[in-house]
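Novice: 3D model of this:
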Amino acid sequence: MDVVQLLGANVRHHRKLKGMSQERLALDAGMERSYVSDLERGTRNPSVRALGRLADALGIEPKLLLESPVGGLSI
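Specialist: You can find the predicted model right below:
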């Protein structure tokens, strides 16, 4: 799996685990909702700074957004 797609799948996975909408995540991360949507679909290549803001908004370590899933994530 491409790293950008992996990041997107992990963002979606952790966002849903927290019960957050894309809009809430975007607000908490200081981003546009459409940008979060693009990230989750794997069509944006975010900066390291953006990755950090997403992780902060999700309350997780940034490395979790780049780890391969254990047991598989649905993309």
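Novice: can we go C-alpha only for contacts and neighbour counts from here?
Specialist: OK.
Novice: check contacts around R44.
Specialist: Taking C-alpha atoms under 8 Å, 6 or more residues apart in numbering, we find R44 in contact with V4, Y35, D38.
Novice: find the helix or strand that the second one is a member of.
Specialist: Read it as Y35. Taking DSSP states H and E as the criterion, Y35 maps to helix 33-41.
Novice: name the residues that touch stretch 55-71?
Specialist: For stretch 55-71, using C-alpha under 8 Å, 6+ apart, the contacting residues are 3, 6-7, 10-11, 14-15, 18, 25, 28-29, 51-52, 54.
Novice: which helix of this structure spans the most residues?
Specialist: helix 3-17 (DSSP state H).
Novice: another one to check against the first:
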Amino acid sequence: MDDLLKICGRQVSFHRRRHGMTQAELADRASLSVDMIAKLEVGTTAPSLRTIGALAAVLHVDPAELLTTQVVGLASGRPVLSELVSRIQGLSDDQVLFVKGVVEAALRRVP
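Specialist: Alright, predicted model coming up:
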């Protein structure tokens, strides 16, 4: 159980920082206390399913992603693709469209 708490804490911390949020901002957006976020991130308290759902919604990830070190979905097992997917998930729709255009342009140049 301790390993799962630490994994969850690392994932919450990673996704929070990926979005450029402080613990206080995440706590506010998820209707949780800053103390709860701090304890979750160091793995000293177990989140309820409701808490996992609230955090996942704010962090724009599948709730299962907070409980695993793997990116959930198609990128699983491909670390570079997993990293790209994780980073792209935090972008706005306009930014995703821009990245899509860059990728399409790059792929046209690949033999």
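Novice: give the buried residues for the helix holding Y35 of the first structure.
Specialist: R33, V36, S37, L39, E40, R41 (16 or more other C-alpha atoms under 10 Å).
Novice: these two touch, right, the fourth one and N10?
Specialist: Which is L39 of the first structure. No: L39 of the first structure lies out of contact with N10 (C-alpha atoms under 8 Å); the separation is 10.0 Å.
Novice: before we move on, back to that, report the distance from the longest helix of the first structure to the chain centre.
Specialist: 4 Å (C-alpha atoms, centre = their mean, to the nearest Å).
Novice: what's the angle from it to helix 33-41?
Specialist: Interaxial angle, helix 3-17 of the first structure versus helix 33-41 (axes from the mean of the first three to the mean of the last three C-alpha atoms, to 10 degrees): 110 degrees.
Novice: ok, G20 of the second structure to G9 of the second structure distance?
Specialist: 16 Å (C-alpha to C-alpha, to the nearest Å).
Novice: higher neighbour count, these two?
Specialist: For G20 of the second structure versus G9, the count of surrounding residues by other C-alpha atoms under 10 Å is larger for G9: 24 against 12.
Novice: separate out the buried members of the contacts of stretch 55-71 of the first structure.
Specialist: L6, L7, N10, V11, H14, R15, L25, A29, L51, G52, L54.
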